[in-house]
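> need coordinates for the below:
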Amino acid sequence: MAFLKKYRTLNSIGLGTILSLFVIIGWHNSQTDLESSLSDNVSNTAHLIVEQFRNAISEDVNKLKNLKKRLEITEGAYFDFWSKDASLLINQDSTLKLIEWIDDSGIIKRVEPYNENKEAIGLDITKLEYRYPEWSKAREDSTFNLTHWLELVQGDHAFLIDAPVYIDGQFKGTITAGIDPSYHFQDILHTFSEYHVQIQDEKGDIFYTFGDSAKTNSLQNFGTVKKIDIGDASKSTWTVTITPNHLFRKDNSTESNTFPLILALVLCGLVSISFFFGLKSLDAEKSLIKTNKKLRSLIDSSPLAICVINTEGIVTDFWNSAAEKMFGWQAEKVIGEHLPLINDDELKDFKTLINESLQEGGVKNKQIKKTRKDGTEGLFMLNIGMISGGEEMLVLIEDITEIKNYQQKIKKSLNEKEFLLTEIHHRVKNNLAIIVGLIDLQKDRISDERVIPILNETQSRIYSISGVHELLYQADDFTEISLAEYIDKLLDKLQQTYQGTERPVLISKEINSFGVNINQAVPLGLLINELITNSFKHAFSDTQIPKITLSIDQKDGYINIHYQDNGKGMSPQVFENKNSLGLNLIRTLIKQLNAEYKLDTDCESGFGLHLEFPVSQKGAHSNI
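Sure, this is the predicted structure:
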């Protein structure tokens, strides 16, 4: 069986080939027998035709013999009636064209019918090379003689039969008849139109043809050749060739047997194909049985409760181990009954659910609360899918009781953590605000004016940090803040701190709205704080209309910042090497952000800085 399965195609082709060979051999034998039968039929018909030809010629010869005997018996006295009887024979037999008397010297003395053949009277045949040898042979042997197909002196063609006449042992001459057997042959063959007949004399001259010769070439193998021996002297032999023609093919065609052969070969092919698909179907059936076992094994081992119900809500198949364990009812108690977890009061609603499933193609993720066999309640996730053309439905039920309990615990824990984080950020912001307030109190007690700007800078830096925590405890997401909102509040605070009334600084900003996590928000806020502080303190001493431009956007995973003021500018050497708190902080924060930067220190256009750094995906708990 494994061999049949492995070589299914080859076996099917082999079977079809063997059957086809048997059919072809049987058909060939049938064709051979049929052709042999047809060949025998043609041969028998030819024999019959030739015998009729021979009999017809014999009749003519016998008539001539009768005239001869009358002359010999009457010792020549019959010559007085010869012409009359000869004329009567010619009138009675259309085969006889003429009858003539040739004397012993070879001169034609009499001929009937006279008028049509009078040119022959007095003709000396001893002077005719094509005629005299045969005539003299009949004279010498005293036998009948038949010439080949001759053209007569008086016109037309005929065979001449010489019958020598002896009186008292002396040769007196010959009764010679000119015959054209075509009339006899025509009468014989008029019912054999399915044959082409051709007759040749001993010299090969064709003197008679009958029937249509169309399409005889393809039937040459059925043709036959017969011989007719005529005359006692020369033993003249006619060759008769009989070949079937297209009419014979029409009535006895062997090609008509090709259709049964084709039909039989087609049947062999169908048997081969049926055998192939039979093996394939058997293999598919085994595969289906194997797949069905696997499916049942998979269903039985599934952690989901699985069963099949009909449109009435009756369990028709399955009810796996998970269903037994989940609800407590055994399969043999369930199959054939309504779903046990649906009580009588809920049956109407359940059928309504089934109808909705039929209309909508199923039910997905429907939470239901049901009672188990032991009386305990549970939460379950119900899924229903259509099978068998909508006549049956596959039901999958998942016990989500524990999952729901876990979800409630997790939600409670998450709410507690969110409250705790909000409180932490709030307290950090408040504590930083207390520090800023303490610094304000300290500034009131300081008399040295050089210290107050330093404390102001410290307050700005603290505020840039506290601003982040303020936004975080106000937000729903503790991992990132809105950068645009953060920078707006930071700039407002800095303007309040440093903005003088004599020459107010115009701050132009273009900040796209996007989120940034806390680990990048704090250093970024400090960096912008230091840049603006540096511009307020050192850039605008000689600038009539001071201006600061800040643009921030995000593209392709990178944050781009361009900062520009129109102050007196700063050389690259100062920016990169000067040992001041502000510049040290700026350089440190650029490294902390992992940023690429480019300086624009043209004194005419002021100080410019372009930054680009990747967006960090780390959470609030991570470190940059």
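> for the rest of this, base every contact and every neighbour count on C-alpha atoms.
Noted.
> report all helices and strands that the lengthiest helix in the chain contacts.
Of all the elements of type helix in the chain, the one with the most residues (DSSP state H) is helix 8-73. Where contact means 3 or more CA pairs under 8 Å, 6 or more residues apart in numbering; DSSP states H and E, helix 8-73 is packed against helix 79-92, strand 157-167, strand 170-179, helix 182-189, strand 224-230, strand 236-244, helix 258-301.
> and if we set it to 7 Å?
With contacts taken as 3 or more CA pairs under 7 Å, 6 or more residues apart in numbering; DSSP states H and E, helix 8-73 sits against strand 157-167, helix 258-301.
> now show me the structure for the sequence below, then we'll compare the two:
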Amino acid sequence: MLKNTFFLNTNKIAKRFSITYILVGLTGIFFLDKIINLILENNTISTNSILTFNILFIISTGIIIYLTINHMQKVIRNVEKAYNDLKQKEKDRLAPYEFSLDHSVDAIHWFTLDGKFIYVNEATCKMSGYTKEEFEHMYLEDVDPNFTRETSPNCMQDIKNTPNWRLESTHRRKDGSSYPVEVSGHAFTYNDKEYICAFARDMTQRIKNRNKITTINKELENSLKEKEILLKEIHHRVKNNMEIISSLLNMQAYKSDDKKFKDAMKESRSKIHSMALVHEFLYLGENLAFINVNEYIERLLEDIKELYISQNTHIQIDLNLDVMEFSINRCIQVGMLLHELCVNALKYAFKENRENLLCVHMRLIEDKIHIKIRDNGEGLKDIKELEKSESIGMQLVHSIVDFQLHGTIEFKNNNGLECNIIFPKKEIK
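Next up, the predicted model:
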């Protein structure tokens, strides 16, 4: 190994040859000189001695040439062996990379900056139908009809100047057929020359899957729209049916002279209307799962006020609500609560020819919803009477709070009657 290194030092090969030649030559001349001196000492110069000198000169020169050439041949063999070893090592080192390139699913192209192919892998040949030898004489426009000899260099410059360059294009096979590709590329420098490396992926299957997914999405979207229309129609019909029931109750009350019966029918109509109002909001709204509770409560209070308050009764409503959306179920429960408590205030707390105030506040505090309903009436002397009340309205209020909202309810006098309801935040968007 050290010997090969010694002789293969390219900076010293000429010097090694020269020194070797001089040493061999000087050695030969030294021995030749000794031989000639011996001859001259024992013989006089004659024709035979000159012939002998010439023969010795030729023999010594031949020996010097032989030794020099033999040394040069050894050096050349060592150089050739070292070159072959280096070439094999380089081939072994590049073998995994060549294997990876040739067995890549994506087509890999190397271009010069004018768009000429200088390398393609096996995937490129399989996709296009051309051989590697054919690609040696081809340009970008030969496989991509979107480019010409004039525009190909512009594309190479774009790849060179654009990080993460990508393009969707169409490539043409040798048989004339086309297939969609997604191309990415970047520039690199090799031996002080700039090249472009591009990766092309066949998008035929991806586009088929994309189109299939698009078709399925359109079908699902159409189906969803049909179901939304159907649900809206159902809510509309439910609302209309409730209005019919309310009208029937009104007709029954109109035929009766019993005031208690008429008041009962009026309250029943009002309860039905509060539930029908939910279906009306669902029918008119864009969301079939949740209702803007703020708009619902505003509309509910206006309808209750119109039904129960006479023209001589002046009432101011203090409405303070956090913006929330309730599910259908939760909205009906809260609507029924507000209906009962507000109707009680309108019926018993407010009087004509005075300033009446109804406060309805609803807040979202952490994970609880707080509802406060307060009037400015005279209040109650015995608050506990409300808990013992056997009226249908109060029984309904306690039933909704306890068993449906799983909350708590509290009544107290606060410049009028105040009711506070707290329940967990559920079924709220």
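> which residues in the second structure does the longest helix of the first structure align to?
Following TM-score structural alignment, helix 8-73 of the first structure has no partner segment in the second structure.
> the counterpart of Val397 of the second structure in the first structure: what's its closest spatial neighbour, skipping adjacent residues?
In the first structure, Val397 of the second structure lines up with Ile586, judged by TM-score structural alignment. Closest residue to Ile586 of the first structure apart from its sequence neighbours, by CA to CA, 6 or more residues apart in numbering: Leu527 at 5.7 Å.
> aligned to that neighbour, what sits in the second structure?
Matched by TM-score structural alignment, Leu527 of the first structure corresponds to Leu337 in the second structure.
> whichever strand or helix holds its match vs the first structure, average distance?
Assigned by DSSP states H and E, Leu337 of the second structure falls within helix 328-344. Superposed on the first structure, helix 328-344 of the second structure shows a mean distance of 1.5 Å to its aligned residues (mean CA distance after the TM-score superposition for the first structure).
> packing partners of that helix?
helix 259-284.
> what residues sit buried inside the helix it packs on?
Within helix 259-284 of the second structure, the residues that count as buried by 16 or more other CA atoms under 10 Å are 262, 265-267, 269-283.
> mean deviation of it from the first structure?
Helix 259-284 of the second structure sits 1.7 Å off on average (mean CA distance after the TM-score superposition for the first structure).
> and the next helix or strand after that helix, how far from the first structure on average?
Using DSSP H and E, the helix or strand that follows helix 259-284 of the second structure towards the C-terminus is strand 290-292. Comparison of strand 290-292 of the second structure with the first structure after fitting gives an average deviation of 1.4 Å (mean CA distance after the TM-score superposition for the first structure).
> still on that earlier bit, look up how far Glu221 of the second structure lies from the match of Leu527 of the first structure.
Here the criterion is CA to CA, to the nearest Å. By it, Leu337 of the second structure lies 38 Å from Glu221 of the second structure.
> returning to what we had before: how big is the angle separating the helix holding Leu337 of the second structure from helix 259-284?
Angular relation of helix 328-344 of the second structure and helix 259-284 on a 0 to 180 degree scale: 140 degrees, by axes from the mean of the first three to the mean of the last three CA atoms, to 10 degrees.
> Cys348 of the second structure matches what in the first structure?
Residue 348 of the second structure: Tyr, not Cys. So, by TM-score structural alignment, Tyr348 of the second structure is matched to His538.
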